[in-house]
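**Q** Need coordinates for the below:
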Amino acid sequence: MLLVKEIRLPLECGQAQAVDAALKRLHLTQGQIAGAEIYKISVDARRGRPVLVYTVAVELGQKGAERSFEGFAPSVSILNKQAFSIGAGSTVLEHPPVVCGLGPAGLFAALVLARQGFRPVVLERGPEMERRMKQVLGFYESGCLDENANIQFGEGGAGTFSDGKLTTRIHDPLCGFVMDTLLEHGAPREIAVRQKPHIGTDRLRDVIVSIRNEILSLGGQVFFDTALTGLCVKNGVLTGVRTSSGEIPCETLVLAVGHSARDTFEMLFETGLRPQAKPFSVGFRAEHLQSRIEESLYHEAAGHPALPRGEYQLSHHVGKRCVYTFCMCPGGQVVAAASEKDRVVTNGMSFHARDGKNANAAVVVSVSDADFGGDAREAIAFQRALETRAFQAGGGGYTAPAENVRSFLNGEGRLRITSVQPTYPRGVHAADLGALLPDELASALRAGLSVFERKLRGYTAPEAVLTGLETRTSSPVRLVRGENMESVDLPGLYPCGEGAGYAGGIVSAAVDGVRVARTIAEYYRPSRA
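**A** Here you go, the predicted model:
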């Protein structure tokens, strides 16, 4: 199959014109091909009026004829899609592998192991999807937090409430396997072609449940409301796990607990493992009118039906720190992401339609060893201290502190709500957000926001609102593993995903789960018992 890239067309043109342009570039007719389809589509709005940029996949009618197009033009390449395969291990695994955590990493690790006949045992401290959703909505309404059923914990992990964004900076062939699997389980077909694909929180829930059901159909077991409480170790080797429901014997444990499993990290400290501190970032959620963002991005073309909802990604270095935006949610809402009592945490999400009035994104600044002494426990304590301050500044009841962007820039602690209505579900309370952060971090964020205004007009508009604090950008710890994906501290333990410090986002976490599962499957073989 050939890929024809950089086909730039006006917004008024459609996919048929893109295919025609690809064939013209190849000097081919419809009669010479077996088929053609859109492979990728993106928007280029850098030069005034936006244009659509297509990549078209063309299948030639004659087998093997693709080679004649090698070096044909810089915009033409041969697509060699790598098939996903796993070699067969030889060491018999006496007990089924245990997978702890049913977020993206654990979900895909369990799926791959189940497909290889290992009948994995999956532990999830929170509830299944339907009950989890009821708990989250109940918290929004009442302010009664369940520490095991919230935005962070439950089936699907934190990714369930993250807009289902599938953008990733890793370039791993396994990304294709992850995307294909999501499509098999009901993800919208558009994720295969969009430059910045997303499923949407509402659609992602059904995809997660579908994958879980495949794991069960292949002989796996999933235990909800079952927390990992300890490890069974004999002669320096893993022999089982202790859970809130009893002990389970195992020789392999995929630890995919997510970035907020602080009690699990503490258990690992007490067991004698040596998690390392790693950098992360803190800040808040910025909300703007979605229409204003699109006017700044698309100019006079804003609102054109061929254009996707406007997204942005901004960054600026302030000394050794980086101030940047991430997890941008067009037409979305800010969510109450606390998982511990009397602490406020924010995050963002949007549904598949992205039809909300506001855009929101994390605006954060990097923190590192210098901020918490290079100690993993102190890194967690650093996060907790900020979350406690945010709870207190919000006035209790998980109301969040908030202020206008310009107020933050001036250190005024004022909140005037006009056209941007804050979407944080527990309500907001005017507060000086800068006072909640160490002075150096607040100063860096102010410098970054000032630069963002020059990059995206209206970013510091009077109506824009900041809601705080965002502290769970990534895991504050890394569980060190060797080249064989196994813990350097405990044979049989496989740290995995974002919580272990090896991923950031749905796709990269899922890919890491696939890598770990493949490593286990290529070393072991399942017992026939």
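**Q** going forward, measure contacts between C-alpha atoms and count neighbours the same way
**A** OK.
**Q** Would you mind listing the outside residues contacting whichever strand in the chain runs longest?
**A** In terms of residue count, the longest strand belonging to the chain (DSSP state E) is strand 33-44. With CA atoms under 8 Å, 6 or more residues apart in numbering as the test, strand 33-44 has contacts from 3, 15, 18-19, 50-62, 192-196, 307.
**Q** And it, how far out from the chain middle?
**A** 26 Å (CA atoms, centre = their mean, to the nearest Å).
**Q** next one: stretch 280-292
**A** Worked out by CA atoms, centre = their mean, stretch 280-292 lies 16 Å from the chain centre.
**Q** Confirm that residue 229 sits in a strand.
**A** Yes - applying DSSP: H, G, I helix; E, B strand; the rest coil, one finds residue 229 inside a strand.
**Q** How far does stretch 272-290 sit from its chain's centre?
**A** That offset, for stretch 272-290, works out to 12 Å (CA atoms, centre = their mean).
**Q** Now show me the structure for the sequence below, then we'll compare the two:
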Amino acid sequence: MIRITELRLPINHPPEALEVAILERLKIDPKELVRFNVFKRSYDARKNVALAFIYTVDVSVKDQAKVLEKFDGDIHVRPSPDTSYHFVAKDPALTNLSNFLRPVVIGFGPCGIFAALLLAQMGFRPIVLERGKPVRERTQDTWGLWRKNVLNPESNVQFGEGGAGTFSDGKLYSQIKDPKFYGRKVLDEFVKAGAPEEILYVAKPHIGTFRLVGVVEKMRQEIIALGGEIRFLHKVTGFDITNNQIVGVKIEGQADLPANHVVLALGHSARDTFEALHHAGVFMEAKPFSVGFRIEHPQSLIDRARLGPHAGNPLIGAADYKLVHHAKNGRSVYSFCMCPGGTVVAATSEPNRVVTNGMSQYSRNERNANAGIVVGITPEDYPGGPLAGIEFQRAIESKAYKLGGSNYEAPGQLVGDFLAGKASTQFGAVVPSYKPGVHLTDLAPSLPDYAIEAIREAIPAFEKQIKGFSLKDAVLTGVETRTSSPLRITRGVDFQSLNIKGLYPAGEGAGYAGGILSAGVDGIKVAEAVALDYLSH
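**A** Okay, the predicted model is just below:
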């Protein structure tokens, strides 16, 4: 096919206008056009230009060579790259051998789902061990914390089918380099499982929490139909290692499971499993992550600041933002996991701690916009070995629990008061969305002084980019600590642990992804590595 890029049309164009534009761009008659499909659609909403969609389309014509020759040298008319997925193995005969040990995937978040799905599609019949519950039961437990202040440590925003990404914006875009188009495979599988087809081509695709639940269930069903198993409420507590080779895993209340290929798709909050891996001698190292708060503004304010006269156009939807500030004290402050028209959610997985995260539904039509405003930290800030970052997080989360009233309410402060260095006592125009509730206080004691100093400097700086960002009634809710894993379970070029053969660290928990799409892509890469290792023996 032929790929055309930078094809611009008014945002309210009729459906037939795209085909007309293609014919005009290629200078061909309608009878020469076989078919076309949209590969990507973004929009240009700069305040001083006409609102326009910008298309990338793949086109099939009767005489492709002739058309390409005509546009030789034109960077916007070129042959389409091959974006289809090609399996590295398919139905290998070794899976029928009596001594074949099925691959084990620990964790059933985005990385674990795609690792298991790919292994199942290749015929390896994986066994998935998930400490939490199926997604609908897990949703009920999560609402138990949000509505009744009751935490289930094994079934919450962090643990259970779908992983932490289930209770998020369902964002499906990433800045990872993806020359093999693994990301396209992730999106294709989501659409096949019921996600809206537009995620294949919109510039910043998202599914939303409620839709993601059904998608995850259908993907589980496909894995099972292909011979895989999903074992819920199976918490891994230890690892059997002999001569630097994984030979099995220990499961709470169950017999040990023999295994020589184990994918660690743990997620960034499986702290007890990190400790078990460290105890077993698996090499890991501390890595940078970030801590901060959630900030909430009226979504209408963000729409006006970002879209100007185009604010409120239903064809564009709720506006987002991405901000970075380099503070004078050497810290970087940036927006994280921005959720347009969403809510701030309780995301702790441990008793007597408070953690926040952001979530949006597909419609993105809630009153407030929210985002993490976080400060980068490094292992130098929390010396003590690979697990020291976990203790650093726990100390902050425990302090937030106490500042919030020791009942899972989160500590909060109005932006105006935060900048002035005084405790808040009354909400203004912005009503916070966090459940079970927000307890107004002074947030300064919740984070290290350098983080507070950097955020106080960053908010007025962000005001220069988004008018109204330093709105005095905007609400800060603490604390955001689970931006990424505080450690990396380091792996080699073969995707295996540096010192334990057969152990495949993967996804966010291992320090190799950030978000649903990149975690899914990493799951695919690791599944391929597992398959190739099986075939090499």
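**Q** quick one: TM-score?
**A** The TM-score (TM-score structural alignment, normalised by the length of structure 1) is 0.96; 527 aligned residues with a CA RMSD of 1.9 Å.
**Q** sorry, back to before: next structured bit after the longest strand of structure 1?
**A** Beyond strand 33-44 of structure 1 on the C-terminal side, the first helix or strand identified by DSSP states H and E is strand 51-60.
**Q** Tell me the first helix or strand C-terminal of that following strand.
**A** Taking DSSP H and E, what comes next after strand 51-60 of structure 1 is strand 76-78.
**Q** Please list the outside residues in contact with the helix or strand just after that next one.
**A** Sequence-wise, the next helix or strand downstream of strand 76-78 of structure 1 (DSSP H and E) is strand 91-93. By CA under 8 Å, 6+ apart, the residues outside strand 91-93 of structure 1 that reach it are 251, 523, 524, 525, 526, 527.
**Q** Mind checking which of those are in helices?
**A** If you go by DSSP state H, the contacts of strand 91-93 of structure 1 have residue 523 in helices.
**Q** Report the buried members of the contacts of strand 91-93 of structure 1.
**A** Using 16 or more other CA atoms under 10 Å as the burial test, the contacts of strand 91-93 of structure 1 include 251, 524, 525, 526 as buried.
**Q** Contact partners for the third one?
**A** Read that as residue 525 of structure 1. Shown in contact with residue 525 of structure 1 (CA under 8 Å, 6+ apart): 88, 89, 90, 91, 92, 93, 118.
**Q** can you do 7 Å?
**A** Going by CA atoms under 7 Å, 6 or more residues apart in numbering, residue 525 of structure 1 touches 88, 89, 90, 91, 92, 93.
**Q** Now the buried members of those residues.
**A** Buried members of these, counted by 16+ other CA under 10 Å: 89, 93.
**Q** and the contacts of residue 525 of structure 1, which two are the farthest apart?
**A** 88 and 93 (12.5 Å; CA to CA).
**Q** what's the burial count for the alignment partner in structure 1 of residue 477 of structure 2?
**A** Matched by TM-score structural alignment, residue 477 of structure 2 corresponds to residue 467 in structure 1. Neighbourhood size, residue 467 of structure 1 [other CA atoms under 10 Å]: 32.
**Q** residues in contact with residue 467 of structure 1?
**A** Neighbours of residue 467 of structure 1 in contact, by CA under 7 Å, 6+ apart: 284, 285, 286, 400, 401, 402, 403.
**Q** one more time with 10 Å, if that's ok
**A** Neighbour list for residue 467 of structure 1: 283-287, 334, 345-347, 360, 362, 390, 400-405, 422-424, 427-431, 433 [criterion: CA atoms under 10 Å, 6 or more residues apart in numbering].
**Q** ok, average deviation of the helix or strand where it lies from structure 2?
**A** Remark: residue 467 of structure 1 resides in strand 465-470, with elements defined by DSSP H and E. Taken over the aligned residues, the distance from strand 465-470 of structure 1 to structure 2 averages 0.6 Å (mean CA distance after the TM-score superposition for structure 1).
**Q** The stretch 251-400 of structure 1: strands as residue ranges?
**A** 253-255, 276-277, 280-289, 315-318, 321-329, 333-336, 346-349, 358-367, 400-404 (DSSP state E, counting those that start in this stretch).
**Q** which part of structure 2 lines up with the shortest one?
**A** What it means is strand 276-277 of structure 1. Under TM-score structural alignment, the match for strand 276-277 of structure 1 is residues 285-286.
**Q** wait, which of the contacts of strand 91-93 of structure 1 is closest to residue 73 of structure 1?
**A** For the contacts of strand 91-93 of structure 1, the closest approach to residue 73 of structure 1 (CA to CA) belongs to residue 523, at 43.6 Å.
**Q** Would you mind finding the match for the closest one in structure 2?
**A** That one, residue 523 of structure 1, aligns with residue 533 by TM-score structural alignment.
**Q** same question, residue 493 of structure 1
**A** Match for residue 493 of structure 1 (TM-score structural alignment): residue 503.
**Q** burial of the closest residue to that match other than its chain neighbours, as a residue count?
**A** Nearest residue to residue 503 of structure 2, sequence neighbours excluded (CA to CA, 6 or more residues apart in numbering): residue 262, at 5.0 Å. Residue 262 of structure 2 has 26 neighbouring residues, counting by other CA under 10 Å.
**Q** how much space is there between residue 262 of structure 2 and residue 378 of structure 2?
**A** According to CA to CA, to the nearest Å, residue 262 of structure 2 stands 29 Å off from residue 378 of structure 2.
**Q** Check which helix or strand residue 445 of structure 1 maps to.
**A** Following DSSP H and E, one finds residue 445 of structure 1 within helix 439-455.
**Q** what does that helix contact?
**A** 281-284, 296, 313-325, 363-367, 371, 405-406, 408-411, 433-437, 458-461.
**Q** In this structure residue 353 of structure 1 contacts residue 200, no?
**A** Yes - in this structure, residue 353 of structure 1 is within contact of residue 200 by CA atoms under 10 Å, at 7.4 Å.
**Q** who's more crowded, these two?
**A** residue 200 (25 against 15).
**Q** That one and residue 162 touch, don't they?
**A** Yes - using CA under 10 Å, residue 200 of structure 1 is in contact with residue 162, at 7.9 Å.
**Q** Hey, what's the angle from the helix holding residue 445 of structure 1 to strand 280-289? Just curious.
**A** Between helix 439-455 of structure 1 and strand 280-289, the angle comes out at 40 degrees (axes from the mean of the first three to the mean of the last three CA atoms, to 10 degrees).
**Q** Pull up the aligned stretch in structure 2 for helix 439-455 of structure 1.
**A** Mapped onto structure 2 using TM-score structural alignment, helix 439-455 of structure 1 spans residues 449-465.
**Q** one step back: find residues that contact each of residue 88 and residue 93 of structure 1.
**A** 520, 521, 523, 524, 525.
**Q** Tabulate those in TSV, adding columns for distance to residue 9 of structure 1.
**A** TSV is the format used below for these (distance: CA to CA, whole Å):
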residue	distance to residue 9 of structure 1
520	47
521	46
523	50
524	52
525	52
